[in-house]
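A.B. asks: Need a 3D model of the following:
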Amino acid sequence: MSTLLRLSCPDRVGLLALISNFIAQHGGNLIEVHQYTDAAAGWFFTRMEIDTRTLKVDLPKLREEFTPVATELGAEWTIRTAEAKRKVIVMVSKFGHCLADLLWRWHSGELDIEIAAVISNHEDFRPMVEREGLEFCHVPVDPHDKPAAFAKIAEIFRFVQPDLIVLARYMQILPAEVCAEFSGRVLNIHHSFLPSFVGANPYQRAWQRGVKLIGATCHYVTSELDAGPIVDQEVIRVEHFHTPEDLMRLGRDCERLALARSVRWHLDDRVLLHGQRAIVFRD
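C.D. replies: Next up is the predicted model:
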C-alpha cells in the first residue's frame, strides 16, 4: 500500500529536504520521488510515493499535520491513498475506438477505475457499454437548444463528482461555465498534433498540406477550443501515398495511445498544472 503526495509551490532553497524530512519524521519511507523546478517561473513541483505501512499516523492525521507546512509554503497539494479507486465519466459521439480501448483497459484491470457512466449524444454505443454492465446516459444535443443538454450533463457531473471526465472523441463543445466548474478534471483527445489543424477535420487538411507526420494530442479542456494544457502527444510518420482514409486509420492508433497514457497519468496524480502548462511525471 502507498500514499501519494503531489505538491507545487513557489520555489526556494531546501524544499525537497523540508518535505522529505516531514515524511521521515512521520515514519514514511519514500518509494518513488519526482521533482522539477521551473527556473523561469520560479515554481517547484514534486510527486512522492510513500510506503503507507511505515507511517506512524493515519491519512487524516497526516493531512492535518502537513496543512500548516503547505500553507507556509503557499502550496497547492493533495495527499491520498494510491489504492483509492478513482471515479471516471467517459463521453463519446460517433467514433468509438477510444471508448473501446478504455473499456478494454478497464476490463483487463490495466485501468483500476470505476467507470461511473458513459455519456453520449448518440445511441450507437449503448450495446457496447451496457454489455459491460455500465450505465449509458443518452443526452441528445438539440442544435437549437444546446444549453438544455449541457445543463443535464452538468447535473450528472455534479451528482457523480468524478475524479476525471474523458472526452473520448465527444464532438460537442462544452460551455465555458462547465469547463470552469470542472477545470483540471476534463481531458480531451484531439485528432491532430496541436497546435496545428485545430477543429473538426484535421486529417483532410493534413493530407492537403502533404505533412510527413501526423499525431494526436491529449489536453485539458478550457473555454478556449483545443487550447488547454497538453498532457501527451503521439506521432507517426506518413508517406506521400497515404490517402486521407489511411491518415485517419493511423491517427486512430495515435489517439488511443495518447488518451490511455494521459488518463493513467492523471489518475495516478502524475500531472501538475501551472498556467497553460502540464508538468507530467511519467511512469
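A.B. asks: CA atoms for contacts and neighbours, from now on please.
C.D. replies: Fine.
A.B. asks: list the contacts for H266?
C.D. replies: With contacts defined as CA atoms under 8 Å, 6 or more residues apart in numbering, the neighbours of H266 are L164.
A.B. asks: Let's see this one next, to set against the first:
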Amino acid sequence: MQIELSEKHALVTGSTAGIGLAIASGLAQAGSRVTVVGRDRSRVDKAVAHIHQASGRDDASGVVADPGTAEGCQAVIEARPEVDILVNNLGIYGALPFFEIDDAAWEEIFQVNLMSGVRLARHYAKGMHARGWGRIQFISSESALNIPAEMVHYGVSKAALQGVSRGLAKVLAGSGVTVNTILPGPTRTEGALGMMAELAAERGISVEEMETLFLDENRPSTLLKRFATPEEVASLSVYAASPQASATTGTALRVEGGIVESIT
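C.D. replies: Below you'll find the predicted structure:
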C-alpha cells in the first residue's frame, strides 16, 4: 500500500514532540504539507526542521499558539484558514487523587483536551464538507475506555472526545469527510518518560524497570508488554488520514497494545 497525500495540507496540534511530532512527520513523509502547532517558537522551529529532514522537503511550517484556549484556536484558524487533514493531538495529563481534583483542574483538562479539538473541528469541518473531502482525528487514549483511578479527570476528558468524534462523524455522514479517534496506550513520549524517570527515582530502579513495573501495576492486561513508540501510533494516524481509509469513519481505532479487555 502506497499512501499518497501530496495534494493535502495537514494541521497537527501539540506537534512539537512525542506522538504529535511523529504524526506530523509521518504525514509529511506521505507527501502532505504540514503545519505544526505549539506554544514555544523555538520548539516549533525545531519540529519544523525535524519534519523537513524526515520528508526531504521544505514545505512544513509552524504556528505559535495555544489551542487550549479560545484565543489560541482563533489564532490558529486565522493563520491557516483551510486544511484537508486535522489531527487534534493536543492534550495534558497527570496523576492526581480524585478528591484533590478541584474545579479548576477539571476545567483546565476539558479546555485543553476537549474544547481545543471541538473549536478547531467546528471551523475546519465546514471547508472540508464544502470541498467533499477531509480527515478529522481526535487523539484519545485507552484511558477513555478504561478510566484510570489515578487520573479520573483525564480519562473522562478522553471519553468525551469519543462522543464528539462519533457525533461529528454523523453530522458529516456521506460528505467524504471522515472523523475518527485514535486510542494509544502507554507510549514513550517525552512526558511519559519524564514521569517514569520520577517514579523510578522514588523506587531506586532504572527507567526501563519502572516501565515494566508501571505496566504490571497499572495496565496488567497489556498484550504488548512494553510502551509503544510514537512512530507506532503515528502509523495508524497516517493510514486513517489516507484516501485508502475512506470507509473508516465514526470509530475508535486502537493502538494501545491490547490493554482494553474487549473483542469489539
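A.B. asks: List the TM-score for the superposed pair.
C.D. replies: After superposition, the two chains reach a TM-score (TM-score structural alignment, normalised by the length of structure 2) of 0.47; 171 aligned residues with a CA RMSD of 4.7 Å.
A.B. asks: all helices for the stretch 1-150 of structure 1, in order.
C.D. replies: 15-25, 59-73, 97-107, 126-131, 146-160 (DSSP state H, counting those that start in this stretch).
A.B. asks: cool, the stretch 101-250 of structure 2 as well?
C.D. replies: Counting by DSSP H, counting those that start in this stretch, the helices of the stretch 101-250 of structure 2 are 103-110, 116-131, 152-171, 190-203, 207-218, 230-240.
A.B. asks: Ok, which of the ones you listed comes nearest I85 of structure 2?
C.D. replies: helix 116-131 (8.7 Å; CA to CA).
A.B. asks: What are the buried residues along the helix or strand encompassing A258 of structure 1?
C.D. replies: Secondary structure assigned from DSSP states H and E places A258 of structure 1 in helix 244-267. The neighbour-count check on helix 244-267 of structure 1 (16 or more other CA atoms under 10 Å) flags 244, 247-248, 250-267 as buried.
A.B. asks: Rebuild the helices of the stretch 1-150 of structure 1 as TSV, extending it with mean neighbour count.
C.D. replies: Listed next are the helices of the stretch 1-150 of structure 1 as TSV, based on neighbours: other CA atoms under 10 Å:
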stretch	mean neighbour count
helix 15-25	15
helix 59-73	13
helix 97-107	18
helix 126-131	14
helix 146-160	15
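A.B. asks: just so I know, which of those lies nearest H190 of structure 1?
C.D. replies: helix 97-107 (11.1 Å).
A.B. asks: Quick one: the helices of the stretch 1-150 of structure 1 as a markdown table, columns for distance to V280 of structure 1 too.
C.D. replies: What follows is these, written out as a markdown table (distance: least, CA to CA, whole Å):
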| stretch | distance to V280 of structure 1 |
| --- | --- |
| helix 15-25 | 18 |
| helix 59-73 | 21 |
| helix 97-107 | 20 |
| helix 126-131 | 30 |
| helix 146-160 | 25 |
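A.B. asks: And G215 of structure 1, which helix or strand is it part of?
C.D. replies: strand 213-220.
A.B. asks: following that strand, which helix or strand comes up?
C.D. replies: Next helix or strand after strand 213-220 of structure 1 toward the C-terminus (DSSP H and E): strand 230-237.
A.B. asks: hang on, the earlier thing: same for the strand holding G215 of structure 1, what does it pack against?
C.D. replies: Judged by 3 or more CA pairs under 8 Å, 6 or more residues apart in numbering; DSSP states H and E, strand 213-220 of structure 1 is in contact with strand 186-190, strand 230-237, helix 244-267.
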